[in-house]
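# I would like to see how this sequence folds:
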Amino acid sequence: MATAFDTQTRTLVSQAQLARPAGRVLYWTVFWVLMVLFALVFLFPLYWMITGGLKSPQEIIQTPPTVVPHAAHPGNYSTAWQVLHLGRLLWNTAYYALGALALQLVFDVAAAYAISKLRPIFGNAVLFAMLATLMIPTTVIILPTYLTANSLPFLHVSLINTPWAIWLPSVANAFNIFLLKRFFDSIPTELLAAAAVDGAGPMRTLWSIVLPMSRPILGVVSIFAVVAVWKDFLWPLLTLPKTSVQTVNVGLNQLSVGISQNVFIAALAIACVPTVVFFLIFQRNIMSGLTAGAMKG
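Below is the predicted model of the structure:
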């Protein structure tokens, strides 16, 4: 059985070649060289940013640049924290990201559940229209979106310098709705039919059956929602001109004038810490959620 399995499995390197000492050495050599190369490509920018925050003002502008700082200056990080008000900027960004996450979990889940399981009239047409918006570049709709946020139709209320300017546009996320809808499609219909026989309505079925089974995809949607708000720059730049309510990306851009380059790089390194830690904690959710619902059965 093992021989038949090995002969039927197609790989870049056959089992016969790996059985030879020379082939095995060549395989592992190429494997580790590529692994180290890709690791350097992805990790070196982070290393360059962290070490750049430890350099002196003279060394940071030195040509050619130094890979390893001649002398570490960790005080640059405390200076960046105080001068650039990173505590306030990080709190503002976290507040906007969590608010956007809460609204997306409510409205996007409801939309995906309705399209997938309740099957309203023209549901597929609505889904197609939402997915079609993903083909439109963000810069094309940035002006009409800003005009809408500046003066809401019929209400004539401005959302500028308020959290709602970040929260409301983030709710209409066609990609997250599509991910949720695909996962909900993989949930057996028999479970929902059994719940209906027991007297559970659509809301009770969603809360008691669908959501507990959807934890992997909810984790992925949560990660996407938080990261999208955290990394956004153009929209907060337009809608949050007030200094006290700006996000970390906009605030660093506005407050970087007159700041030495090494201190500014240290601030950038600090701003990256929450997202890196967030990814390290929830990386399993990313992989499990992206593959969840890929196969029915």
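# From here on, just use CA atoms for contacts and neighbour counts.
Fine.
# What distance do you get for A80 to N249?
14 Å (CA to CA, to the nearest Å).
# of those two, who's got more company?
Set A80 next to N249 and count neighbours by other CA atoms under 10 Å: A80 wins out with 24 against 20.
# measure that one to L168 for me?
Counting by CA to CA, the gap from A80 to L168 is 32 Å.
# ok, and for the helix or strand where A266 lies, which residues are buried?
Assessed by DSSP states H and E, A266 sits inside helix 261-291. Along helix 261-291, these residues count as buried under the neighbour rule (16 or more other CA atoms under 10 Å): 261-271, 285-286, 289-290.
# swap in stretch 238-253?
239-240, 245-252.
# Ends of that stretch, what's the gap?
By CA to CA, the extent of stretch 238-253 from end to end equals 13 Å.
# so which of the buried residues of helix 261-291 comes closest to P45?
A269 (10.6 Å; CA to CA).
# show me what contacts the closest one?
46, 49-50, 53 (CA atoms under 8 Å, 6 or more residues apart in numbering).
# just checking, which of those residues belong to strands?
Using DSSP state E, no member of the contacts of A269 sits in strands.
# so can I have CSV of those residues showing distance to Q104 and neighbour count?
Formatted as CSV, the contacts of A269 follow (distance: CA to CA, whole Å; neighbours: other CA atoms under 10 Å):
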residue, distance to Q104, neighbour count
L46, 31, 14
M49, 33, 18
I50, 34, 19
G53, 36, 28
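# Those into CSV, with extra columns for distance to K296?
Listed next are the contacts of A269 as CSV, based on distance: CA to CA, whole Å:
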residue, distance to K296
L46, 40
M49, 44
I50, 45
G53, 49
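# my guess is E59 contacts V67, does it?
No: in this structure, E59 is not within contact of V67 by CA atoms under 8 Å, at 10.5 Å.
# Who has more neighbours out of the two?
Applying other CA under 10 Å to E59 and V67 shows that E59 carries more neighbours, namely 17 against 10.
# next up, for comparison:
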Amino acid sequence: MAADGTRSRTLISRAQLARGSGRRLYWVCLCAVVLLFTLVFLFPLYWMVSGGFKATSELVRNPPSFVPAHPELAPYRTAWSELHMGRLLLNTLIYAGGALALQLTFCVAAAYSLSKLRPVLGNVILGMMLATMMIPAAILIIPQYLTVLDLPLVHWNLVNSPWVIWLPSVANAFNIFLLKRFFDSIPEDILAAAAIDGAGPLRTLRSIVLPMSRPILGVVSIFTVIAVWKDFLWPLLTLTDPGRMTLNVGVNSAAANMQENVLIAGLAMASLPTIAFFLLFQRNIMSGLTSGAMKG
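Model prediction:
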């Protein structure tokens, strides 16, 4: 029986878990399932990282070797110097940082307006925003490209500039929806008390709403950075200058002239920052996604 008097249904009853054989069988099955899924998800990463330590002949050998026979760092050093990984990493960090700053600014403003200021036809506007999520991203490539070639009104060509990455990522319907749902869970009594003290909407947002919204802001930040980091098609079309390419585009452009082990080493180095970023902030993802689920 649960604390509220309701009975919880599980695959294994409490009586079976109380027995020694049932408890052992339960833990064996649990550990086996966890180990299986861990191997399924981690093995591709291990294969990529270990492939960078192998010689080219060992990498293409059939049957493959799961452990490098003679590990060497030369492929990683070659990939870092020949692929100009430092420059590509810096470019990608600039693009991701600018997109994050702009998206937080505009998405927070839009979500706060829809949640707390309640403009006329606010639900209609939100519905139209969410409807854009039903449009495949590939369909928008051509209109976006024609737009950045000749920006309306000002007639600027944004190709090979950071703005070509920043502007398309400013408004994100999914992140606006996440932020609005979180803002909806903030009690109105707190905002009413701030209004009585003379705080306007901007002061309330800056001093009360944003400090309470750190979990969901962390989630939006992670989603934004990873989306820019892993994007390939749009930077491939709009960043043709080798000195301005992102990490994915730069590695791909040099793939034709690279040895297999050097290329895999470059791909491993390109993947590690996002993996480390996710591992550091994975708690923010879970807390941010669930913190606005209940009001009060």
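# Widest-spaced pair of the contacts of A269 of the first structure?
Among these, L46 and G53 lie farthest apart (CA to CA), at 11.0 Å.
# give me the stretch of the second structure that stretch 132-139 of the first structure matches.
Mapped onto the second structure using TM-score structural alignment, stretch 132-139 of the first structure covers residues 131-138.
# For that stretch, give me every contacting residue.
Residues contacting stretch 131-138 of the second structure (CA under 8 Å, 6+ apart): 173-174.
# How far does that stretch stretch from one end to the other?
End to end - CA to CA - stretch 131-138 of the second structure spans 16 Å.
# Near H155 of the second structure, how many other residues are there?
By other CA under 10 Å, neighbour count at H155 of the second structure equals 11.
# cool, and P69 of the first structure?
Neighbour tally, P69 of the first structure, other CA under 10 Å: 16.
# quick one: contacts for L89 of the second structure?
246-247, 270.
# From M269 of the second structure, how far off is it?
Distance of L89 of the second structure to M269 of the second structure, given as CA to CA: 10 Å.
# Same check on A109 of the second structure?
The value you get for A109 of the second structure to M269 of the second structure, if CA to CA is used, is 36 Å.
# try I165 of the second structure
From I165 of the second structure to M269 of the second structure the distance is 22 Å (CA to CA).
# Tally up the residues packed near G52 of the first structure, please.
G52 of the first structure has 29 neighbouring residues, counting by other CA under 10 Å.
# who's in contact with it?
Counting by CA under 8 Å, 6+ apart, G52 of the first structure has contacts 60, 69, 262, 265-266.
# try W28 of the first structure
Contacts of W28 of the first structure (CA under 8 Å, 6+ apart): none.
# ditto for D150 of the second structure
Counting by CA under 8 Å, 6+ apart, D150 of the second structure has contacts 156-158.
# Buried subset of the residues you listed as a PyMOL selection?
Per 16+ other CA under 10 Å, the buried members of these correspond to this PyMOL selection:
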select buried, resi 157+158
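# Do I have it right that A72 of the first structure meets E59?
No: the pair A72 of the first structure / E59 is not scored as a contact, 10.7 Å apart, by CA under 8 Å.
# Between the contacts of L89 of the second structure, which sits nearest R24 of the second structure?
Out of those, the member with the shortest distance to R24 of the second structure (by CA to CA) is A270, at 42.3 Å.
# That closest one - nearest residue in space that isn't next to it in sequence?
Once flanking residues are discounted, A270 of the second structure sits nearest to L247: 6.6 Å by CA to CA, 6 or more residues apart in numbering.
# That neighbour contacts L93, correct?
No: assessed by CA under 8 Å, L247 of the second structure is found out of contact with L93, at 9.4 Å.
# intersection of neighbour lists for these two?
Both L247 of the second structure and L93 lack any common contact, where contact means CA under 8 Å, 6+ apart.
# re earlier: what distance separates the match of stretch 132-139 of the first structure from the centre of its chain?
18 Å (CA atoms, centre = their mean, to the nearest Å).
# Make CSV from the contacts of G52 of the first structure and add distance to L211 of the first structure to it.
Listed next are the contacts of G52 of the first structure as CSV, based on distance: CA to CA, whole Å:
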residue, distance to L211 of the first structure
I60, 51
P69, 51
N262, 47
I265, 42
A266, 41
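# For the aligned residue in the first structure for M258 of the second structure, give its distance to N249 of the first structure.
When the first structure is aligned by TM-score structural alignment, the residue opposite M258 of the second structure is I259. The spacing between I259 of the first structure and N249 of the first structure, counted by CA to CA, is 15 Å.
# repeat for V140 of the first structure
From V140 of the first structure over to N249 of the first structure (counting by CA to CA), the distance is 22 Å.
# next one: Q82 of the first structure
From Q82 of the first structure to N249 of the first structure the distance is 16 Å (CA to CA).
# Next: V157 of the first structure.
Taken as CA to CA, the span from V157 of the first structure to N249 of the first structure is 26 Å.
# which residues in the stretch 151-296 of the second structure form helices?
Using DSSP state H, counting those that start in this stretch, the helices of the stretch 151-296 of the second structure run over residues 163-166, 173-184, 188-196, 201-204, 210-212, 214-230, 233-238, 247-253, 260-280, 282-291.
# how far off helix 282-291 does the second one point, in degrees?
This means helix 173-184 of the second structure. 70 degrees (axes from the mean of the first three to the mean of the last three CA atoms, to 10 degrees).
# how big is the offset of helix 173-184 of the second structure relative to the first structure?
On superposition with the first structure, the mean distance recorded for helix 173-184 of the second structure (mean CA distance after the TM-score superposition for the first structure) is 0.3 Å.
# So for P163 of the first structure, what's the nearest residue that isn't a sequence neighbour?
Per CA to CA, 6+ apart, closest to P163 of the first structure is Y96, 6.3 Å.
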